[in-house]
Every structure is written in C-alpha cells, then in structure tokens.
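Enquirer: Could you look at this predicted model? Sequence included:
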Amino acid sequence: MGLLSQGSPLSWEETKRHADHVRRHGILQFLHIYHAVKDRHKDVLKWGDEVEYMLVSFDHENKKVRLVLSGEKVLETLQEKGERTNPNHPTLWRPEYGSYMIEGTPGQPYGGTMSEFNTVEANMRKRRKEATSVLEENQALCTITSFPRLGCPGFTLPEVKPNPVEGGASKSLFFPDEAINKHPRFSTLTRNIRHRRGEKVVINVPIFKDKNTPSPFIETFPEDDEASRASKPDHIYMDAMGFGMGNCCLQVTFQACSISEARYLYDQLATICPIVMALSAASPFYRGYVSDIDCRWGVISASVDDRTREERGLEPLKNNNYRISKSRYDSIDSYLSKCGEKYNDIDLTIDKEIYEQLLQEGIDHLLAQHVAHLFIRDPLTLFEEKIHLDDANESDHFENIQSTNWQTMRFKPPPPNSDIGWRVEFRPMEVQLTDFENSAYVVFVVLLTRVILSYKLDFLIPLSKVDENMKAAQKRDAVLQGMFYFRKDICKAGGNAVVDGCGKAQNSTELAAEEYTLMSIDTIINGKEGVFPGLIPILNSYLENMEVDVDTRCSILNYLKLIKKRASGELMTVARWMREFIANHPDYKQDSVITDEMNYSLILKCNQIANELCECPELLGSAFRKVKYGGSKTDSSN
C-alpha cells in the first residue's frame, strides 16, 4: 500500500507546516526523474499482480468466524522464510491496512511472452499455500473483498472494543485501532485524515430493502452526536478509514516501452475500469447488513475523504485554497495522451503555480495539468527523518502525494536511478474467491493491453461519461441491469496511436455524441451484431494470430470463458452469489441482517470453494478444475 517509509511520524499540525515543502520538493523530484528518463524507449513488457488477503479464524463449535489480528506476525514469518532467505523466492509479501490483512505478489515480474499467462494461477496457488502453511489451527487465508460483519461487536480475534472517546487514530464507534496495521504509516494516515477533515469520515451505504427490512431503516447513536448528524435514513452508517482500506482488492501493474505508450494505456484502460469493476463485483455486505451496492469503490472513497467542509463546498473558502469535487480516492480526472485531450470534459482543479513551473521545465500541457492536479492535495503522512531529501536521487516527497491519490488508474514514473520503466497501474478490481478467478481477471486485463497496443484500439469517450459509468458499476446487479457508455467504433483511429496520439481520428472540434452509446456489459464483453464486436471476440481473434502453446491457449480460453459467462449472466458475480447464499440461509429473516452464524456459513463456504473442497458451478461453471491441494488449515468439513 503506497509508500512505506520508516521513522517518527509527525502529527497533522506538524505535517501541515511542511506541506508546501513536500509539494515543492516533490515537484523537483518529479522533474529530475522526467528529464532523466523522458526519452527512454524499448523497455520490455513486464507486469505483475497484487492480491490482498484476509486472515480469519473459524469457531466451529459456536459457529462464528472472526478476523485474526496477526497479520504482522504472519508477514514477518513469510518474509523470513521467503525473500530474506532467498532473494529469488517466487513470492513477495507486504503489509496492508488491516492488521488482519497481508498482500502477496509474484517474486519477479512476469514478462512479455504468451507462456507467462500460464504461470499466474500457479503462482497465486503457491501464495495461498505458503501463507496457509504458517497459520494456526482453524485459521484460513481468504480472498474476500469485504468481511460481512466488519465493525460488528466481536468481529476480531482477539476481541477488542472500539474506543470512540479517548485519543485514538479513528475514534470509531465500530472499528478498533487494534485492527489497524501497526506500521506507523497506517494509524498516522487514519488520524491525519480525520484531523485534516475536521471530523470523522462519513460513509453511508444504501441498505437493501428486503421484505422485512424496516422502512425507513434508521439507526440511532445516542452516545455520539457526530454519528447522529452524519447517518442517513435507509443507509448503513460507517465512520472509519478501516471500512474502506480494510477491504481487499486485486490490482495489476504494467511496464510500458515508453512514456507515450504508458500514457496511451493509462487513457484506454481508464474507460475499461468501470466495466471490469462491475464484472468483478464482490462486496454486497457492510457492518452486518445487506447493502444495495455490489462494489466497495464508493465506500473506500468516502473512508479516506480528507476534504474540509470548505473544500467540499459546504462553507465559503476561507482557510483552504480550492473547492475539490472528489475524494482523493476516486476515478481519474484527466486523460494523458493527445488523443484523450478532446475528451477531457471535467473541470480540473490544479495548482496553477506548479502547472506553470512544469510548463517552463518543458513538460507538456496534459502531463503538467495531471501532476498539478495531484498536487492540490496535502501530504497525509510525514516522517521526521524524511523531511530533507536529496531531490536528484530520492522521490519520497513526490511519492508521498502520488501514492495518496488513489485513483482508478495510476501513472507511475520510474523510481530514480533504477532500471524500471514507465508504468501504469489498473486499480478498480474486486478480489475474487479463488485463484482461478483472480487469474482470469488478471489475464483478461493484461491480454487486453496487448490487443490495445497491437490493434491500436481507441476506447476513449468523454471523461464525464466514464464517471457516470463508475457510479453505474457499483449498483446492485450492474452486470445484468446496468447500461454503460462505450465507444461504438474502437478501430476508427487507425494510424500509430501510440506516437501520434490518435492517428487520423476526427479533429478536436468533433466531440459528437454519435461516437459512443449506452451498452450492456454483455454487449461490451461478448459483442452484439450490428452494435459492437465485443472484447472477448477481439481477444480470441488476437490469440488465433499468435503462436501459443497448447497448454497456455487452453488456460487463456478457460479464463476468457469465465469472463464471457459472467458478462452474459450465465455465471454469477461473487456479489450475486453471496446475496443468493444469504437469502437462502435458513436463519435469514428477510430483514437485511447478517448474523454471526450466517456469516460463519458464508465464509466457511467461501473457504471451501477457494481451496477446491467443493464445487460451485453457479459461480465458476465447468471451466474450473477441482484439484484438492491442501490449502486450508481449518477443519472445514465440519
């Protein structure tokens, strides 16, 4: 998770005093990097995935499952057994926000050959088996996006209670500070977001109105005036960063061959983000209730929204410089490539002094406004030992701002003095239950980047429409019910789109709505005659023209089959499957409440599916191979 500096964290007031220093030197660090590597070409494709995991403990006797606050201990053991013993170990482990979470990545990035696609699932399986091997009895490693009873009484092991009154990081009514990773970055982020905002974060998620759900659904918080003011009728109220950053996701990072290719991919993939997010929907439950959304994005956006009342437009500007339209965790606000410029139809708030400085240093308008927009934000954490840096050889101040702008896509300059190239990070996916599913989504996205570059595809539409798609993607059953703006003719640009920006596309005055239309995800993914060719058919066409060994081809086709059937509705999303599971549980009273025992049954079933101890055709179809490989330490046959 972002920049993990070590040292003595400063309070918000101390950090605020150094904010201009961080921004000023962050820009100098970016300029040093840019001028050193702006003309770098011919970097090979390298890429990797990041999977976030939750540690759970099953109490089979009492039919409860809880989050285990042992992430730091597990992480230390895994690193000691792995990378510290062997620098070429095939897996890497890193901390995540929750003390019940860890993050796993491949030990080395994957390369550009097609055969690499056939190693992704094996590496994910290795990660699951490796981490499971160091767990205690009845504990398991789960890839679930949102723990259904996160924030409910007794949701942690050991059980700790939140302390909303005395000094703490979150002062949450529901989420104890002990559930936050002990690395000082995480609690400092939590505390400083709250202090900068001037109040606790506010998350209101619409509740799913079932037959017996109270209408209106109203929670009361007599012990907390702030919560009483912030909570809304017919919504599930949450009040801490942990409700967002304590969820799990699946991400992919690519190295491009040049800065222009990275900018092109950044733009094209930005339009795909809401589509893939809806396809990967896996988080319908929050704080023990059934919600009316299927994705975590809006929850996590609100959980780190550090904007003051002035910045949110609730009070006149007095102490702040800008009105800021979005949380620092949201969809992108501007395209970076020349062909994207005419579709930049969102008002962009920028630091004008930084923008002018970048232009004077030879940075083009599009990249300059992108960076100047990121740098309207304050640093949220700062370590005393990291205030004064060598701007020519370090990038901590730049990364401080960059890594706390959590957007759907991230444009990543190379670290200073490294052999790493220009990269883009694809960030909207929800983590899936199985290694097979997670591999399928990763392979789909990586393969799509190859096709975008090979066929010079153009998915660009006005960015305001991408924002509308992001809202639509989070709704319940968006895969089946939602309609999404998408470009009709994705081959229109022609020419060398990477170099020229958009080849022979229409000139910038032709921002006509006929370029795009509303489509279902089934049409976008699988195609519809006379409307759109479909991404899967295009990927299949690409594969037919590539030399691919039989095993790899079979694996890729299996992955694409899963994506195809999720898009058509033949297979359920994880979110839909979870809803059906709870709805059919014998204890469910059609009141939108998820009890301890219902939660236990659900997570136990998820764990059995993940470890291939049972089949789940409605979720996985026939493409999934059932192979028992001992990936659980829980007595899951109970």
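Expert: That came through, no problem. Numbering: from 1, shown residues only.

Enquirer: Please count neighbours and contacts with C-alpha atoms only from this point.
Expert: Will do.

Enquirer: which is the next helix or strand following the longest strand seen in the chain?
Expert: In the chain, taking DSSP state E as the definition, the longest strand is strand 46-59. Moving toward the C-terminus from strand 46-59, the first helix or strand encountered (DSSP states H and E) is strand 64-68.

Enquirer: which other residues reach that next one?
Expert: 54-59, 99-100, 154-158, 596-597, 599-600, 603 (Cα atoms under 8 Å, 6 or more residues apart in numbering).

Enquirer: could you show me where the strands are in the stretch 301-450 of the chain, in order?
Expert: 329-330, 406-407, 409-412, 423-430 (DSSP state E, counting those that start in this stretch).

Enquirer: The ones you listed: which one's closest to Cys142?
Expert: strand 423-430 (13.1 Å; Cα to Cα).

Enquirer: Now tell me what touches the closest one from outside.
Expert: Contacts of strand 423-430 (Cα under 8 Å, 6+ apart): 145, 248-256, 262, 265-266, 269, 273-274, 276-277, 280-283, 295-297, 407-414.

Enquirer: what's the answer for stretch 481-495, then?
Expert: With Cα under 8 Å, 6+ apart as the criterion, stretch 481-495 contacts 275, 455-461, 465-466, 469, 472-473, 475, 502-505, 515-521, 524, 531-532.

Enquirer: Got another one to weigh against that:
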Amino acid sequence: MPLLKSSLDIILINKDTPRLIVERTFYLLNLIEKHLFVNQDILGRFVMLNQSQISLTYGIVVFTTTTLVLLNYKCMIRTLIALIIGSILYFNVDFNFDFAVPVNQENLRIIGILLLIIFSLFYIEDTKSQTQLLAISSDQIDQGRKKGKGNKNNQVGKEQKEKSLNSQNQQINQNNTKQRVENRGNSKVNYNDKELIEKYKKNGLLQFLNVYLNHKDRFIKKEALHWGEEIEYTLYSIDPQSRKVQLANMGYSLIQGFNQQEDPEVYLQPEFGNFMVEAVPKTPYNSTEDLEDLLKCDFQIKKRRQILEKYFLLYEIGLLTLASPIILGTPNHISIEDPDLAEEVQRFEGRLQERNTYSQSQFTIDSTENPHPRFSGLMQSIRERRGEKVEILVPIYVDKNTNLTEKTTDEPKPGFIYMDSMAFGMGCSCLQVTFESQTLNHARYIHDQLLPWTPIFAALSSNAPIFKGKLADIDMRWTVISQSVDCRTKEERDSTSENYIPKSRYGTQNHYLSNHKYVKQEYMDTIQYKVSEEHMKILQKDNMLDDRLAYHIATLFARDPIPTFSNEHDESLFDNQEITAHFENLQSTNWNSMRFKPPPSVQSKIGWRVEFRTMDIQITDYENSVFIIVLCLVQNVINNYDVNFLMPISKIDENMNRAHMINAYTEQKFWFRKNIINSADYKKCKLQESDYIISSEEEKFSETEDEFVELYIREIIEGNPEIGFKGIYPLIYEYLRDHYPKDQVEKVNEYLDFFLQRAKGFHPTGASYIRNLVLNHPEYKQDSIISQPIAHDIIADILEIGSNEEKRQQYYGNK
C-alpha cells in the first residue's frame, strides 16, 4: 500500500495527468497482452513458478511497467529489473542451470529480499527525481502555453530558454508563466464586461510599449541573424485488417513522454488537437545567407521525422503531414482510450452538441482537444463572443451523384460542407517560417515585401482537398481556419454597421507596416479596421510610435482578448514592466497571413521578427524543404537588391481567393507587379545604410511604372519577356552567382527546379494527388463522400510515400 500510495502521489503531481494515466495505462496493458504475455507457459519454461506465482509476478510487472511508461524516465529501468529478479528469487525459483557456488532455496529467498530492498531504495530515489521532472515538465507545458493556431513564436538565443526561433514562447519568462498559466481555479471573464476588457487591453498596450522602448534601437549583424521553421504532424491509428483509420487522441501525453527523454535535436510542442504535435529544432538555423546551413534544413527535417516515427511507432501510431484531418467530424473519427469518455460519447451519439460544453459541435468531441485549459477556453470564448457557434461553409466538389438539393442532419446546406467547431480549422496543419531581422525597420520592410508572396506560396503548397470526410471544391486550408475562429458578432460581420470588422481574426493582412518610400498609402485600398483613438494616443504619446506602426498595433486591439481569466485582471499579481502576457494574448490571436513579431519580452535576446504563415504542410519532408529554401532565397533577394513587390492589398486578397481553387497552382492567374526592379542599378542597394527606408539614391519607380498584371505562377517564377517581366528566378540566380561559389549554387538547383516544375504541373500538389486518389478509387461512388475504406487507403498510401522511395518518386511524378 505505501508503494501504491507513493506512485499515486507522484502521478497526481501533474494536474493534467488523470487523462494521461488512462491513455497510457490502457494502451500499455493492451501492448503487454498482445506482445509480452500471450502465452504464460513461455514464462514457466524459463523459471519454475506455479500459476499463482506467475499471476502475481505478472501483476507486479504490469504495475511497474505501467508506472515506467507513465513517468517515462529511463533510470527507472533498474528499478524494474531489481523488482522482477527479487520477486522471482523470493518465490523459490528453480533455474534450469547450475550455480557456480552451492545455493539453497533459503539463500535465494534472502537474496530476493535484499533485491526487493534495493528496489525500494531505487524506487524512492527515482520517484524523487521523477517528482522534480514532472514539476519541470508541467512548468514547461504551462510556460509554453499556446495562444491558438497562429502563436508559433520561435526562439533564437543561445541559452536554453531561447534556443530556437520556432519555440520562443515556450519560455518567454517566469513572470508571464505565473500570469497566464494556472487558470484552472479562476473564472473566465464575460465579454459583456467592457470596462474590464478595456482595462486588460490597456495593460497589453503598456506591455508592448515597454518591449518597444527596450528594443527599438536593437541592431543585429547579418551573420548573427537566425531563422526557424516549424512542422505540424497529425497522428493516426490504422487498422489494415478492417481498413479503418482514426485520429489518435494521445498527443498531449506522448509530447510529455518524448520531451522527458530530452532528445538533443527535437522538441515537441502541443497543438490545438490532441491528435496533433508540432516539432521544432532545438537549435536555430543560422542566417538565411549562410547557404550551407540553409541547405541543411532538408537533412534536419528528414532526420526529425525519423526520430519521431521511431518514438510514435512504439505506440502503433502513424505520423503524417496532411494539411487537413480528412476524417475529423465523421462517425468514430477518433480513438478514445478513456472508457468514461468513450461511454459518454456513445451515450450522446447523434446529439453531441448537448454534451459539448465548449464548442457545442454536433460533429467533433470536446475533450479531444489538447487538455491544456487554454484550448478549451479558446473554443468557448470564440463561440460566446460571437453569440453563436461558428459556421464554416466550404463548397463541395460536384460529382455525378453529389447531393446538391436535399438537406440532411449532416449537411443542412446543400452544396456545402458544413462544419461547426474551431477544431475543424485549428485541427489543420501548416508550414510556417520565421525570420529574425537586423532592426525594427528591417522587420517591417520584410513584412511588406513578402506579403504579396503569401498567396503564391499558398497555391503551390495546397494540400487540403478533403474536409469532414467529403471532397471539397477547394484545395487549401486557409478559409476553413479563418471561418473556424471568426468571433465577430453578427453586427461586426455586417458591412453596413458602424462596428463592422472586415475580416476574421484569422485572415489576410490588411495593411502595410513600413515607412519605406515604395510603400504607398493608396496600396491599402481595402476597408481598414476602425481603431480606438485612445489606444492610438497611448501608443503615440511623446511621439513614441509612428503612424503606421501605431495603427498596426492598434488593429490588434480592435479585437477582444480570448480567453481571459479573473486572475489576469488582478493588477496586484503582475507588473507590466516584467511581463508581456496581456499583449501576447492579443498579438497571438490575430492570426494574419504575415505576422509582425516583437521580441517576446523586455529581457529577451531575440530580435524583431516576421512570420510567413500561409503554406499548407507538405506530404514529404523534401517538399517542405523545397518551400523553405525557395522562400529564404526570395527573402535574400529582398534584403540585397533594389526590388519592389508591393501592390494594392485588394489584389493580394483576390489572389488568396484564387489560391483556394482546384489546381490553382497551374490553372489560375495571379495579380503581380510588372516592374519589380529599379532599372539596371538594382544591385546597388542602400537598404542597410538607410535602415530599410530607402533602397537607392534615385527614386525610379514612377507612377507610370506602377502597373499590375495577371500572370501564371510559372511566369512569376521564370519571367515573361514578352511583357518585360523579369521574374524572381533570374534575380535569385544572379544573387547566388554574385555571392557563392559554383559548387554551392549547384546544390541549390535541385530545390529551385522542383519548385518550378511544381508550378508547371510536373510535380502535383498534395491536394491534386489526393483528389486523384479519390476520383480513381474503385470504391468511390462519385458522390463526393470519402468512406472509411477510402480514407484508410489514402492514409496508407501517404504513409507508403514516406517509407518507400519508388512510391515517393511516383508521387513526385518522376515515374
């Protein structure tokens, strides 16, 4: 009993472990029954035990092994060994070999007792270590509290708490953690309490200003800059015999287990769905201009998957990089190890909305999101602020037998795939890249020049043709996420209302930030956000912020924070000079296509950054590497040449709409600036000298040259000599030849070539490949419905692409 009580005390240190216990214990027992103790005679042949002794030993092994897997601590293996051997000897075991010295049964019993005592000492020591480890793990998870889908902040410092651009928010600072994490005992604030919400916002503004004042003059040498990527994976459980596939609801516990192993290269972070994980490198990449290091990302990403697959295969889980969880919202779409939850879901079958407290969804299951209260709080806050649950409508792919007329419980709006939960959007996976900048103005300049590229990379990376088990008439995830977190009230969605907010809080960027001469006010030609005059006064007091930067920050605060808890409003519990939690709540829940990111704290060694956020995750690691490398090279051209990609925001928004269309990467034309270089002198660039305000001494982009044309993506890449459009590749190749030896340039060519061949249609997008799998599947009934066997075959096919080189080349279109 003391041993059992000690184990439970250790387990319950972490408040989030009850669900973790159920998941791991049930799964482990299944593995033991399946693989280790199929035939108890095997144990009997090795040691002479009677049936009751075998059963007792089995129970001891199961209990101890369960504890080991639950705690996931390597040094406890010695505890297990001491326990098993001690138990065997204590039960008068007769081994089938001779000892070197005479040993009678009583001596064996004494040895067994001594080993059991050693076991107890090991157990006490190890559980103390585990107590500390679990406490640390709990703090890390809490410190890394995600601010929704878009908060993928990256670490760049050399210290452990700032090691990677990709996971900076894991360890912003201890004060932020104290403020924003332990909300389980605090009530969530009602959005009708406008006075309290406004007070919260003002604290956030003051926190930003403290960061701004401490970092506004920061300068980082080019060679000292860092960049980072982050890749999101979906977890699937596959049964080949029954041809069924489910999402694996084990992400949170497996993340903790993996991170406690302290892999030297990979760190896992929680995502919205408990069927998802996000992986980031522990060590940041060097400057994008370090070409050798840039190309290493291909190797690093492949190695990362190998490390993760080895771990997840222990739990018989498939790891996939699909942009949409294709079966989410269909019957029995997720495996549930918790018997109480499984029984409850079964009891509410057909009326899930009655049990789903947070989302009120009729399709997804509350409690299969990540168990951290942040995520359920986001779901509930979005629904409550909106005044109703979210409504996501995606046009269905029209086939011969597609239902376009009859309303059903599953599809109340014929012609559309209807979804009703944040999970449908935040359950999607993406590829995001964050760039550190030399200065504040540099970050603003990169933000603006990369913004026109966001729809182009989105279309080329499209990998989401299926939602809720149905084939969609779109190819990418963006609009689904945008609709899934749209917390605007009915009035705020009404374009005739004074309180109209033109876009969801997950949407395309609505304005430029830089004061560079190429940024014209008339380019911001969409309906702009109405911001608080009082907020602008706070930001511009004593001329602290210029108009464009102040306006950008104020647009973040045009939204309400989601969620907020009572302790976050108690000003005796925090100091705005030390934390950024209130600002980060607003910053991280404005999920824009390009995100401008201040340093995460006053003390941070991380610089000003921008995040490129529109790409769907790719099926293979190589594809992800291609997109990352090409994007980094585009940024290098922006940093070194006098180029101009800017154009009206309305045209960028139109491009994003076109990017969703089926096969947009080859069939759609996109608006683009015709004259992207400043005459023949574009290599003579004054950007760094002017702190990214002026590109050259002579302004040669005249009004007559301010022309925008519609081009295929392949033309945007290669150029179109007939209309005098240069294209980005000629500029990239000039940059490479000017800065690197020939052997290094040759290494880059294969990535550039793959990207171009994708734009020409020789390498299909993931969306195109998956759509063709469905349309040519022998069991597809031309009704746009993805049955369980079809879904199984899609997942199995994609897993094979990851493990079989011949299959991979076939997917690329090389065979």
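Expert: Arrived safely. Computed from a prediction, not measured in an experiment: that's the story for all the values here.

Enquirer: Quantify their similarity with the TM-score.
Expert: The TM-score (TM-score structural alignment, normalised by the length of the first structure) is 0.90; 603 aligned residues with a Cα RMSD of 2.2 Å.

Enquirer: any chance of the strands of the stretch 301-450 of the first structure in a markdown table, plus mean neighbour count and distance to Trp577 of the first structure?
Expert: Converted to a markdown table, these look like this (neighbours: other Cα atoms under 10 Å; distance: least, Cα to Cα, whole Å):
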| stretch | mean neighbour count | distance to Trp577 of the first structure |
| --- | --- | --- |
| strand 329-330 | 21 | 26 |
| strand 406-407 | 21 | 28 |
| strand 409-412 | 21 | 28 |
| strand 423-430 | 26 | 14 |
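
Enquirer: which part of the first structure lines up with stretch 659-674 of the second structure?
Expert: The alignment of stretch 659-674 of the second structure onto the first structure (TM-score structural alignment) spans residues 473-488.

Enquirer: ends of that stretch, how far apart?
Expert: Its first and final residues considered, stretch 473-488 of the first structure spans 19 Å by Cα to Cα, to the nearest Å.

Enquirer: ditto for stretch 528-535 of the first structure
Expert: End to end - Cα to Cα - stretch 528-535 of the first structure spans 11 Å.

Enquirer: Over to stretch 347-362 of the first structure?
Expert: Note: stretch 347-362 of the first structure ends 24 Å apart using Cα to Cα.

Enquirer: what does stretch 350-366 of the first structure give?
Expert: Using Cα to Cα, the two ends of stretch 350-366 of the first structure sit 12 Å apart.

Enquirer: Show me the one of the strands of the stretch 301-450 of the first structure that comes nearest Asp39 of the first structure.
Expert: Nearest of the strands of the stretch 301-450 of the first structure (Cα to Cα): strand 423-430, 14.4 Å.

Enquirer: any idea how far the closest one is from the chain center?
Expert: 6 Å (Cα atoms, centre = their mean, to the nearest Å).

Enquirer: Which part of the second structure matches that strand?
Expert: The aligned range for strand 423-430 of the first structure is 609-616, by TM-score structural alignment.

Enquirer: Tell me the mean distance between that stretch and the first structure once they are aligned.
Expert: With the two structures superposed, stretch 609-616 of the second structure lies on average 0.4 Å from its match in the first structure, counting by mean Cα distance after the TM-score superposition for the first structure.

Enquirer: on that earlier part again, take the contacts of stretch 481-495 of the first structure and, keeping just the buried ones, write it as a PyMOL select command.
Expert: Command for PyMOL that selects the buried part of the contacts of stretch 481-495 of the first structure, burial taken from 16 or more other Cα atoms under 10 Å:
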select buried, resi 275+455+456+457+458+459+460+461+465+466+469+472+473+475+502+503+505+515+516+519+520+521+524+532
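
Enquirer: Which ones among the contacts of stretch 481-495 of the first structure lie within strands?
Expert: Tyr516, Thr517, Leu518, Met519.

Enquirer: To which residue of the second structure is Cys249 of the first structure aligned?
Expert: By TM-score structural alignment, Cys249 of the first structure lines up with Cys430.

Enquirer: For stretch 373-380 of the first structure, buried residues please.
Expert: Applying 16+ other Cα under 10 Å to stretch 373-380 of the first structure flags His373, Leu374, Phe375, Ile376, Arg377, Asp378, Pro379, Leu380 as buried.

Enquirer: Where does that stretch end up in the second structure?
Expert: Going by TM-score structural alignment: stretch 373-380 of the first structure matches residues 555-562.

Enquirer: next one: stretch 443-458 of the first structure
Expert: So stretch 443-458 of the first structure sits over residues 629-644 in the second structure, by TM-score structural alignment.

Enquirer: Residues touching the matching stretch, excluding its own?
Expert: By Cα under 8 Å, 6+ apart, stretch 629-644 of the second structure touches 288-289, 294-295, 446, 449-450, 518, 673, 675-678, 681-685, 687, 695-696, 728, 731-732, 735, 751-752, 755.

Enquirer: Quick check on those residues: which are buried?
Expert: 288-289, 294-295, 446, 449-450, 518, 673, 675-678, 682-683, 685, 687, 695-696, 728, 731-732, 735, 751-752, 755.

Enquirer: So the counterpart of Tyr542 of the first structure in the second structure: helix, strand or coil?
Expert: Per TM-score structural alignment, the equivalent position to Tyr542 of the first structure in the second structure is Tyr735. Three-state assignment for Tyr735 of the second structure (DSSP: H, G, I helix; E, B strand; the rest coil): helix.

Enquirer: Distance check, Tyr735 of the second structure against Arg304 of the second structure.
Expert: As judged by Cα to Cα, Tyr735 of the second structure and Arg304 of the second structure stand 30 Å apart.
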